[in-house]
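K.L.:
sharing a sequence plus its predicted fold:
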Amino acid sequence: MLQGQANRRKRTLLAMFTLLIFGLVIHIWEFYLSPANHSLFHTSFSPPLPARLAEHTPQLMHDLWTPFIHDINITHFLTKEGYHYEIPHGTHHWQQPLGKKLLILDVDTRLDTGPGAMMNESTLNSKEMTGRTAGMMNHYLYAMIHGYDYRFIRAPPYPNRHGTWVKVPMIKEALKTHEIVVFLDADAIFMYPEMPFEWLMSLWNVTDNTLVAMASDPNSPRNRDTSGRVMQNTGFIIAQQSNRTQELFHNWEQCPTDKKYKGCKRWAKDWAHEQAAFSNYVRYDYNSTEEVVMIPCMGGNGAPYIGDKTCGGVFVRHHWFHKDYPAKDLLQLMQDAFVSWLHAGFHHDKQNNFIDASRFTYPLRHLNV
């Protein structure tokens, strides 16, 4: 037990030291990136300073969050909102980190390079950061923390289809190089960066036999398929590689051709596009609850401010109607993390930082500060 406490103290000290270094790096970065000093680093002998600093970003983000990562083998979790989650007995399938076998994937046909955009190579001003950029940065951060792979793919437009259809073939291709692919729309974000995705898959009973898992939409007439079942939202998709998964994605992509699924053609452009095609047709060919998993809306869709209070977006929050909200959420997550680090650092050295002088009387004498 004492050894465990010592190890925790070492990890906390390492995290605080890394935080200090991170702060110094940011300070130096801002100084040298000011207009007056910007030209100092544009020489033929060295790359711009941001490139040299950014080289270590993945390891830095991993090290900063390591002391706070939820243990993959602890089966319970209490959220900030007070919700208690417990991995059900017999469903703790994912007890080892997947690392680079798991891919966090962003896909978009647009390449925005304007102010506040992800692909703008200028120094990002957080006040200008767009919601789409914040969503992708949240995904990138999450991948770095847990050592997952990350890709942002600019997809070619899909002829004669709505733009959201491109996610289907891109996930299919990504599954050829990764065992698990986790796709998110840019307006969907991870609310607990410290939570390993393996833990969430166990919570939602994703098994070795699972092909895809998606969250339920809010239960309203607008969100039901032609059979009356609630649709599954394609803004957050977990896909697991197998021959049968490749078959599923092939059938899904081909759905609007009307060859296999008569009547699916309308979903090439009509709302809800690929989501409606999957829910009305494709999922009925894979009836096993293990093969197509329905993630509860409360955990993987929606947000606390929507009308349906069973869709709170506890772990994955989806801002369908407020595309700018991911920026607020990302900044809040980063702020909360830094506050936690500072607070932990204070308590680690409380013996030196805090003096309880309440037992003294005035005038003060012999108070050793």
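P.N.:
Done, it's in. Numbering: from 1, shown residues only.

K.L.:
when you work out contacts or count neighbours from here on, use the C-alpha atoms and nothing else.
P.N.:
Fine.

K.L.:
would I355 count as being in a helix?
P.N.:
No: under DSSP: H, G, I helix; E, B strand; the rest coil, I355 sits outside any helix and is assigned coil.

K.L.:
and it, how far is that from D349?
P.N.:
Separation of I355 from D349 (Cα to Cα, to the nearest Å): 12 Å.

K.L.:
now Y85
P.N.:
33 Å.

K.L.:
show residues contacting the lengthiest strand in the chain.
P.N.:
Ordering each strand of the chain by length in residues (DSSP state E) puts strand 232-240 first. If you take Cα atoms under 8 Å, 6 or more residues apart in numbering as the criterion, strand 232-240 is touched by 171, 175, 179-185, 188, 210-217, 245, 274-275, 279, 294, 300-301, 318.

K.L.:
show only the entries of the residues you listed found in strands.
P.N.:
180-184, 188, 212-216, 294, 318.

K.L.:
wait, which of these is closest to C311?
P.N.:
S216 (8.6 Å; Cα to Cα).

K.L.:
residues in contact with that closest one?
P.N.:
Counting by Cα under 8 Å, 6+ apart, S216 has contacts 230-233, 294-297, 300-301.

K.L.:
by neighbour count, which of those residues wins?
P.N.:
Comparing the contacts of S216 by number of neighbours (other Cα atoms under 10 Å), N301 comes first, having 32 neighbours.

K.L.:
quick check: closest non-adjacent residue to that one.
P.N.:
The shortest distance from N301 to any non-neighbouring residue, by Cα to Cα, 6 or more residues apart in numbering, is to G313 (4.7 Å).

K.L.:
separation between the one you found and F236?
P.N.:
11 Å.

K.L.:
if we can go back for a sec, and the contacts of strand 232-240, which of them are buried?
P.N.:
171, 175, 179-185, 188, 210-217, 245, 274-275, 279, 294, 300-301, 318 (16 or more other Cα atoms under 10 Å).

K.L.:
just the strands in the stretch 1-150 of the chain please.
P.N.:
With DSSP state E, counting those that start in this stretch as the criterion, the stretch 1-150 of the chain has strands at 76-78, 84-86, 102-108, 149-154.

K.L.:
out of those, nearest to N287?
P.N.:
Comparing these by Cα to Cα, strand 102-108 comes nearest, at 25.3 Å.

K.L.:
what helices and strands are in contact with the closest one?
P.N.:
With contacts taken as 3 or more Cα pairs under 8 Å, 6 or more residues apart in numbering; DSSP states H and E, strand 102-108 sits against helix 131-146, strand 149-154, helix 167-174, strand 180-184.

K.L.:
if we use 10 Å, what do you get?
P.N.:
helix 131-146, strand 149-154, helix 167-174, strand 180-184, strand 232-240 (3 or more Cα pairs under 10 Å, 6 or more residues apart in numbering; DSSP states H and E).

K.L.:
ok, structure two:
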Amino acid sequence: MTPSVRSFVPAVVVLFFILSLLYFNYEPPYAVPVAEQSRKPFGSDVSLQQILQFIYNPNKASITTPSFSHGGKTYELPSDLGYTSPLGKDVCILDVDTRPFNAENQIFHGANFDWSKLDPYSGGIINHYMYAQMHGYDYKFLQTATESERHPTWVKVSGLANVLKSYKFVVFLDADALFNQMHIPIEWLLNYWSINVTTSLAMALDPPGAVNNDTYGRRYSNTGFIIAQNNAKTHEILKAWDECPRETRYKGCSEWNKVRFHEQSAFGTYVRYDYDQYLKELPCDEANGEWDLENCRGVFIQHMWWRTPTVRSHFGDRTLQFLMERMHKHAMDEKEKIIDTQVQNTVNR
């Protein structure tokens, strides 16, 4: 990011407020009704949700919008839709971490917020929070205790299981994973991926390659993005997964306490083989990876394994681009009114 752009990004917050005053009649085409929205951040006439919808959703896409195009490809909903109305607070967008993120230049530090200095993982957390706010879902950041015998990534399993008790769906993301299409709601993705009442967990496949295969040669499901549905079978699966390294059921699973890929390897090597019928493997190209990978561009969900230091700046740049596109369109719509022509360079008296 150039210095001029970097210095301009914090102005997005100010522009959010200006837009809220100019466009307070813009109503979100989906998520919770306007009357039920929280108006606290921006006064009595506008909500944060309306502002985010204005910025990211100029075409007013909805849960049942038939198709979505990206990168020359069209993604179409099936004819039989399982979700036609908003799930609202039945959905929770979840971060689970052992780190509190309350130090200077981190998301939960109370003073002197400076977007340009924010640490990369905090940028991912803000992406998750904004997505939840935009679509009327709950958002939770769950800080957990560190377990000395396990790698810290293991906490996502128990954290997910405990939060899921209070929701119909919980969508977990690693801090270096981003909602790439902010305007596409979870309900649309549930329809698109045909996640029905029998689906307990949905995860994207890893990229092709031996390093991403389990001991049987089958590709791992990546645990950086998980859709979990609250039912008895899901809780059974999560319990088996969390207990895997204790080897009461899966002999040899303790190997993955601290060895890569930790909980992902344990799930891929052992747990999924007992529960395949309740799992949904999502295409790597749609829910994993980075934009310039041939097989895993992360069309809907990006997981920035190699560009982790750029998570914040990447999301900030995209947000600024969306905002400036809206401002540019507004200027072009008023082009005839705001552009005048001076034929002769003289002072009229």
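P.N.:
Here it is on my side, so go on. All figures in this text were calculated on a predicted structure; none of them were measured in a lab.

K.L.:
hmm, back to that, would you point out the most distant pair within the contacts of S216 of the first structure?
P.N.:
Among the contacts of S216 of the first structure, V230 and G300 lie farthest apart (Cα to Cα), at 14.6 Å.

K.L.:
excluding its backbone neighbours, what's nearest the aligned residue in the first structure for G136 of the second structure?
P.N.:
Here G136 of the second structure is matched to G147 in the first structure, going by TM-score structural alignment. Among residues not flanking G147 of the first structure along the chain, G99 sits closest, at 5.1 Å (Cα to Cα, 6+ apart).

K.L.:
with V282 of the first structure instead?
P.N.:
W252 (6.1 Å).

K.L.:
okay, helices next: where are they in the second structure?
P.N.:
Read by DSSP state H, the second structure holds these helices, from start to end of the chain: 3-8, 11-22, 48-56, 120-135, 155-164, 186-192, 232-243, 262-266, 272-275, 284-287, 311-333, 335-338.

K.L.:
tabulate these in a markdown table, adding columns for distance to A145 of the second structure.
P.N.:
As requested, the helices of the second structure are exported to a markdown table (distance: least, Cα to Cα, whole Å):
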| stretch | distance to A145 of the second structure |
| --- | --- |
| helix 3-8 | 35 |
| helix 11-22 | 33 |
| helix 48-56 | 32 |
| helix 120-135 | 19 |
| helix 155-164 | 8 |
| helix 186-192 | 29 |
| helix 232-243 | 15 |
| helix 262-266 | 16 |
| helix 272-275 | 26 |
| helix 284-287 | 29 |
| helix 311-333 | 25 |
| helix 335-338 | 57 |
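
K.L.:
out of these, nearest to S148 of the second structure?
P.N.:
helix 155-164 (11.4 Å).

K.L.:
thinking again about what came up before, need the strands of the stretch 1-150 of the first structure in TSV (columns: mean neighbour count and distance to Q332 of the first structure).
P.N.:
Shown next, in TSV, are these (neighbours: other Cα atoms under 10 Å; distance: least, Cα to Cα, whole Å):
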stretch	mean neighbour count	distance to Q332 of the first structure
strand 76-78	13	19
strand 84-86	12	22
strand 102-108	23	21
strand 149-154	16	22
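
K.L.:
could I get those strands in a markdown table, plus columns for distance to H93 of the first structure?
P.N.:
Putting those into a markdown table (distance: least, Cα to Cα, whole Å) gives the following:
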| stretch | distance to H93 of the first structure |
| --- | --- |
| strand 76-78 | 15 |
| strand 84-86 | 14 |
| strand 102-108 | 15 |
| strand 149-154 | 21 |
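
K.L.:
now the nearest residue to L141 of the first structure once chain neighbours are set aside: how far from F249 of the first structure?
P.N.:
Among residues not flanking L141 of the first structure along the chain, M61 sits closest, at 7.2 Å (Cα to Cα, 6+ apart). Shown here: M61 of the first structure relative to F249 of the first structure, a distance of 33 Å by Cα to Cα.

K.L.:
name all residues that make contact with the residue lying closest to H70 of the second structure once chain neighbours are set aside.
P.N.:
In space, and not counting its chain neighbours, H70 of the second structure is closest to V299: 7.6 Å by Cα to Cα, 6+ apart. By Cα atoms under 10 Å, 6 or more residues apart in numbering, the contact set of V299 of the second structure is 70-71, 179-181, 283-291.

K.L.:
need the buried ones from those selected in ChimeraX.
P.N.:
Restricted to buried positions by 16+ other Cα under 10 Å, the ChimeraX selection for those reads:
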select :179,180,181,283,284,285,286,287,288,289,290,291
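
K.L.:
how about the contacts of V299 of the second structure in CSV, adding distance to K329 of the second structure?
P.N.:
Below are these laid out as CSV (distance: Cα to Cα, whole Å):
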residue, distance to K329 of the second structure
H70, 20
G71, 21
F179, 24
N180, 22
Q181, 20
P283, 34
C284, 34
D285, 31
E286, 29
A287, 30
N288, 31
G289, 31
E290, 28
W291, 26
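
K.L.:
which of the contacts of V299 of the second structure sits closest to I55 of the second structure?
P.N.:
For the contacts of V299 of the second structure, the nearest to I55 of the second structure is Q181 (12.1 Å; Cα to Cα).

K.L.:
what do we get in the first structure for the closest one?
P.N.:
In the first structure, Q181 of the second structure lands on Y192 (TM-score structural alignment).

K.L.:
ok now do its match, which residues does it touch?
P.N.:
Counting by Cα under 10 Å, 6+ apart, the residues that Y192 of the first structure touches are 69-70, 79-80, 142, 314-316, 333.

K.L.:
buried subset of these?
P.N.:
By 16+ other Cα under 10 Å, the contacts of Y192 of the first structure give 69-70, 142, 314-316, 333 as buried.

K.L.:
trace V292 of the first structure over to the second structure, please.
P.N.:
By TM-score structural alignment, V292 of the first structure lines up with L279.

K.L.:
repeat that for L60 of the first structure.
P.N.:
For L60 of the first structure, the residue aligned by TM-score structural alignment is S47.

K.L.:
cool, N120 of the first structure as well?
P.N.:
Checking with TM-score structural alignment, N120 of the first structure has H109 as its match.

K.L.:
then Q95 of the first structure?
P.N.:
Checking TM-score structural alignment: Q95 of the first structure goes with T84.

K.L.:
surely its match meets L189?
P.N.:
No: applying Cα atoms under 10 Å as the test, T84 of the second structure and L189 come out as separate, 11.7 Å apart.

K.L.:
look at those two and report which has more neighbours.
P.N.:
L189 (15 against 12).

K.L.:
how far away is the more buried one from D274 of the second structure?
P.N.:
Applying Cα to Cα to L189 of the second structure and D274 of the second structure gives a distance of 26 Å.

K.L.:
with N288 of the second structure instead?
P.N.:
N288 of the second structure is 24 Å from D274 of the second structure, by Cα to Cα.
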